[in-house]
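1. Give me the fold of what follows.
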Amino acid sequence: MSEEEQPSPTDLAKLVSDSVEDLLHDAGVVPNLEPMTPREAVNEYFKVRDLKPKTKNKHESSLGFFVDWGENVAGISEMNFLSGSDLKDYRVWRREESSEQVDELSPKTEETEQKIVRKFIKVCGTFDAVRPGLHEHVLIPDLDDEDEVRNTVLDSETVKQILEHLRKYEYATREHVIWELFASAGPRLGGIRSLDVDDYERGDSGPYLKLRHRPDTETTLKNGKDGERNVFISESLAEVLDDYIKDQREDSEDKFGREPLLSSKQGRLAESTIRNYVYAWTRPCVLGRGCPYGKDPDECKAAQRNNWASQCPGSLSPHPIRKGYITQELNSGVLMEHLSDRCDVSEKILEKHYDKRTEAEKMATRKEAMQALTRLEPGYGEK
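-> Sure thing, here's the model as predicted:
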């Protein structure tokens, strides 16, 4: 699957009735709106809202994340360029990448955050900072009464099918490398985007990746310096990286003179592009599994273009791959303390969000691990 080109005039004519907003956004065309940065829009929002102190504090905290995303992640210079796709990207970023306290927002917290953002965008429409009706693109999750922990995980069989296809038909392409990194090491999106070519090494003890926090050159890890670590990788993944760097990688530097591992002609690959590669390959129709939502792929806009893949209800962001990787490793008996270091996540969060084993399954895993150790060394009182 090659990188998507701009749509032809014929494609635009065919799809315009369903995607006017995104098409205008892609073309850089906006209605006659007031130019306003995200920060200016938030300030204006509080001028026109009469909020009680407690509510205002909550809104300030929530919209502070929106400003951070707009300025430092998405590069939104003016609110009038904001699209529905951007708002979905923000929702995913806020849920999966923004917080240093948790690995992922709970559904209840996400619901609260989305309601605030939806109100903010609606009010922005009253002073012509955004397109009319844009707030309708801010989706509010439906929750069960006890919906505290998100359980979306990309199952191992689907990942296997995707990787088999990429290894056969898209070997050592950028998409292939991205999927191998997510599936083989369980990193966050920001972690793999931060990698430079020099962060991949073949040491005496085997190949590994160096994850480093470099805020001065605009690549950060979620937990800052505390998240820095070396992550060993398999020889098979190392061979893919070797072939990618040799034959497929775009030979470019970012604006700081660094050589990103995941590069484009413009420099370092954008987070939204990495995310789109995951959305694209998790659409159920991509590998011939049909559409569970009853749509004709020839007429479905989410099936026609990769940068609309996120509009497919079945497509997933990178985080469910990370959850699937960690869950699989736990089920295979890998110790929590080892996964905690490898994936930069606390054991407490691992237990709450990832470990779905029953007590009997946990005991069986401990038993197997201890028996394996006693086969290597005499047990207590047996020397």
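2. going forward, measure contacts between C-alpha atoms and count neighbours the same way
-> Fine.
3. show me where the stretch 51-200 of the chain has helices.
-> Taking DSSP state H, counting those that start in this stretch as the test, the helices found in the stretch 51-200 of the chain are 53-68, 84-96, 107-126, 156-169, 174-185, 189-193.
4. relative to helix 107-126, how tilted is the first one?
-> Yep, that's helix 53-68 we're talking about. Here helix 53-68 runs at an angle of 80 degrees relative to helix 107-126 (axes from the mean of the first three to the mean of the last three Cα atoms, to 10 degrees).
5. this one next, for a side-by-side:
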Amino acid sequence: MDESLPEKVTVPSLEPGENVRDTLMDPDEATAILSFLEQYHYASFDHVLMLLLWQTGARIAGIHGLDVDDVNPEEETIELRHRPEQGTRLKNGADGERIVAVPETTIAVVEDYIDVNRPAVTDGNGREPLFATTNGRMHKRHLSKHVYKWTCPCQYNQPCPADKDPMGCEYTGGYDSAVECPHNTRPHDIRRGAITYWLKRDVPDRAVSDRMNVSVQTLDRHYDARSKEERAEQRRQYLADVALDED
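-> Now for the predicted structure:
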């Protein structure tokens, strides 16, 4: 099964007034990265990181704060919680807390990571961080560096847009070098790409807005990357389906 696209439409909540660049990760890029990681780095730290970023649409702060017990295999959910007194906070505070449903296959990958590859450590508050090093919870800044590395095209066996040889490129090698690559994708663009993908799956704007706890105006202004033509066609099709249901 393709791990890059969610089986369930679960929309992450957004923080009001967020400003973003006019860039986003498209589904083809997400599919290529996740397929490569599944094949060559199954259930690794990076596989789980990229998978949850795409499927939950969460910010790095939300991913950073995840603990092992925030994963619920029975319910097939990931819970994002605001715990500032313990060093992990959500940008929108308690209003940003949410439970995100994910596919069963994603839960299986996360469980395999926990069972096999995650270091058995706790952080300074006695919590078991999901994204851990042998020293405890990985810092948000380093999580972002992992994202920059795995979104460099050469990292997941794609041709370099600048036609550079990865063996001699100044951006390959370490995490700090990958951050400087002009062809990588920043974490927030994964979030925006995931949200746009769900909107393109014919989920009504109002339903997305309500699920995200953000106004339709803010959603349209900062996160909806569909063209005017795409929006019009989806509204037309949605209304046609509603009319058929009422007959």
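6. where does the TM-score land?
-> After superposition, the two chains reach a TM-score (TM-score structural alignment, normalised by the length of structure 2) of 0.85; 233 aligned residues with a Cα RMSD of 2.1 Å.
7. For Asn307 of structure 1, which of the helices of the stretch 51-200 of structure 1 is the nearest?
-> helix 84-96 (9.0 Å; Cα to Cα).
8. Tell me the counterpart residues of that closest one in structure 2, please.
-> Helix 84-96 of structure 1 lines up with nothing in structure 2 when matched by TM-score structural alignment.
9. next one: that helix to chain centre, how far?
-> Averaging C-alpha positions (Cα atoms, centre = their mean, to the nearest Å) puts helix 84-96 of structure 1 9 Å from its chain's average.
10. Enumerate every residue touching whichever residue in structure 1 pairs up with Tyr238 of structure 2.
-> In structure 1, the residue matched to Tyr238 of structure 2 (TM-score structural alignment) is Ala369. Neighbouring residues of Ala369 of structure 1 by Cα atoms under 8 Å, 6 or more residues apart in numbering: Gly333.
11. host element of Ala369 of structure 1?
-> Using DSSP states H and E, Ala369 of structure 1 sits within helix 359-376.
12. Go through that helix and flag the buried ones.
-> 362, 365 (16 or more other Cα atoms under 10 Å).
13. what number of residues lie near the nearest residue to Val123 of structure 1 once chain neighbours are set aside?
-> Leaving aside its sequence neighbours, Val123 of structure 1 sits nearest to Tyr45 (Cα to Cα, 6 or more residues apart in numbering; 6.7 Å). Tyr45 of structure 1: 19 surrounding residues under other Cα atoms under 10 Å.
14. contacting residues around Ser332 of structure 1?
-> Residues near Ser332 of structure 1 by Cα under 8 Å, 6+ apart: Thr365.
15. Looking at structure 2, name the residue matched to it.
-> Aligned counterpart of Ser332 of structure 1 in structure 2: Arg201 (TM-score structural alignment).
16. Provide the secondary structure category for that match.
-> Recorded secondary structure, Arg201 of structure 2: coil (DSSP: H, G, I helix; E, B strand; the rest coil).
17. next one: the one 5 residues further on
-> Here Arg206 of structure 2 is helix, with the state taken from three-state DSSP.
18. How about the contacts made by the nearest residue to it once chain neighbours are set aside?
-> Distances taken as Cα to Cα, 6+ apart place Val216 nearest to Arg206 of structure 2, at 6.7 Å, with adjacent residues excluded. Listed by Cα under 8 Å, 6+ apart, the contact set of Val216 of structure 2 reads 205-206, 209.
19. And Glu201 of structure 1, by the same measure?
-> With the criterion set at Cα under 8 Å, 6+ apart, Glu201 of structure 1 makes contact with 207-210.
20. Confirm it sits in a strand?
-> Yes - under three-state DSSP, Glu201 of structure 1 sits within a strand.
21. Quick check, Pro297 of structure 1 in contact with Cys285.
-> Yes - between Pro297 of structure 1 and Cys285 there is a contact at 7.3 Å, judged by Cα atoms under 8 Å.
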